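Enquirer: Can you look at this prediction? I've put the sequence above it.
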Amino acid sequence: MKTERENYHHGDLRQALIDAALELVVEKDVSSVSLREVARKAGVSHAAPYRHFEDKEALLAAVAQEGLEMFNYSLYEANQHITNPLEKLEVGCSAYVRYAIAHPSYYRIMFGAYGANVEKKYPFLADSIQQSWMQFVNIIALGQSMGLIRPGDPEQLAQGVWALTHGFAMLVLDNQITLKDSREIEFRSRFTIRLLMEGLMKR
């Protein structure tokens, strides 16, 4: 007899598997996730995940896509009403760090080694990451057009912004920087971003 959890409607099963994968990343790491472990965590048969995902990569791609949709919306929502590009950049980078800390499992799957390996296989992931990336590129281009940000290739400048923001987020997630609470994280992240922005501003 099937258990109650094995009688999922297909749509519910798919989400249950995504949720189980996220829990396993918290408990272990991305490399240790398997469809068998995900099925066990979700309380379904070992064959159940194959109704929606052909393999582990397909499951993690779905997790990454869900996380990227949330991530992109959080960046957009944070600065949609701000007109000054320097302020938009600071607020956007701060929102980036807050998302990483609030959703570490999503973040590690989205931007860890796994994500870099599957973008070509799953173009929708590359599109979502490009959307994230272009938010920063467009802010820098806007700042340049207003004479607030130094001349140069906006994509190269955005790469520096992304590298610093991602690096700070990962240092916090890996406990290489010890911060006691969300207020200190916000203060330190903004302080770090402002140091970078001093180099971006037009002299």
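Expert: Done, it's in. Numbers count the residues shown, from 1 in each chain.

Enquirer: From here on, just use CA atoms for contacts and neighbour counts.
Expert: Fine.

Enquirer: Count residues in the vicinity of Q130, would you?
Expert: If you count neighbours by other Cα atoms under 10 Å, Q130 ends up with 11.

Enquirer: State the distance from it to E186.
Expert: Using Cα to Cα, to the nearest Å, one gets 25 Å for the distance from Q130 to E186.

Enquirer: take a look at this one as well, against the first:
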Amino acid sequence: MTTDPETADLRGRLVDVGVDLVAREGAQALTLREIARRAGVSHGAPRRYFPTHLELLSAIARRGFTDLGARVAVTDTDGSPRARVEELARVYLEFARDNAGMYELMFRHDLLASGHLGLRETSLPLFGVLVDLVGRVRPDADARTVAAALWANLHGIAQLWRWGSLQLATASEDFTPLLRAALDAHLGSGAGR
């Protein structure tokens, strides 16, 4: 199926507007009507390009995964596997902190489960990078399970940091000690440095 330039342009503009809107106002602001208004089209126009609201939200979330993937791709590839996991985890937490609305949207289960626009195919390779690195640090363990536990820990840190809970609990504005504790818990203290 070919897409004419006008369709591609409006599809892209709707996604661009959604990306900007989620950055400024959060995931809750992503209504079809508001995206259409800001794109300068009728409120029914998005449905011609994205038959469901979930499809448009998935396209916006895909941009978030693409951005996060690009950030992960430029992490240090020369360091030890442990240092690379730490850098990947830091990039993940910084992305979550600096892009709270997009981060929230990216991990909505209804979007990931819907299969729209290959969202799983965009998110799973990032997890694959983590699994590979964890396997190098912990060849004695099931790398997929350890990576999933580490990711769940990082996701929890990101969410609790976003809510301000961890800053209150730790009396600190630096998540680095929490990051290192999570790495030590899942990879072993000092393993593979």
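Expert: Received the coordinates, thanks. This structure is a prediction, so every number in the text was calculated from the model and none was measured.

Enquirer: Identify the residues contacting the residue nearest the centre of structure 1.
Expert: Closest to where the C-alpha atoms of structure 1 average out (Cα atoms, centre = their mean) is Y107, at 4.0 Å. Y107 of structure 1 makes contact with 64, 67, 99-100, according to Cα atoms under 8 Å, 6 or more residues apart in numbering.

Enquirer: That one: which element?
Expert: Under the assignment given by DSSP states H and E, the secondary-structure element containing Y107 of structure 1 is helix 104-111.

Enquirer: give me the stretch of structure 2 that that helix matches.
Expert: Residues 100-107 of structure 2 are the counterpart of helix 104-111 of structure 1, counting by TM-score structural alignment.

Enquirer: how far apart are the helix holding Y107 of structure 1 and its match in structure 2?
Expert: With the two structures superposed, helix 104-111 of structure 1 lies on average 1.4 Å from its match in structure 2, counting by mean Cα distance after the TM-score superposition for structure 1.

Enquirer: Tell me the helix or strand right after that helix.
Expert: For helix 104-111 of structure 1, the succeeding helix or strand toward the C-terminus, using DSSP H and E, is helix 113-118.

Enquirer: Now that next one: buried residues?
Expert: Using 16 or more other Cα atoms under 10 Å as the test for burial, helix 113-118 of structure 1 gives 114-115, 118.

Enquirer: got the residues you listed as TSV, with distance to W162 of structure 1 columns?
Expert: Putting those into TSV (distance: Cα to Cα, whole Å) gives the following:
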residue	distance to W162 of structure 1
Y114	18
G115	16
V118	20
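
Enquirer: Which of those sits closest to E54 of structure 1?
Expert: Proximity of these to E54 of structure 1 was ranked by Cα to Cα; the top entry is V118 with 14.1 Å.

Enquirer: Contacts only, for that closest one.
Expert: For V118 of structure 1, the residues meeting the contact criterion (Cα under 8 Å, 6+ apart) are 57, 61.

Enquirer: Could you pull out the helices in structure 2 for me?
Expert: Listed in chain order, the helices of structure 2 (DSSP state H) span 5-25, 32-39, 45-49, 53-73, 81-98, 100-106, 109-114, 119-137, 143-163, 165-170, 176-187.

Enquirer: Just tell me what N175 of structure 1 corresponds to in structure 2.
Expert: N175 of structure 1 maps onto G164 in structure 2, with residues paired by TM-score structural alignment.
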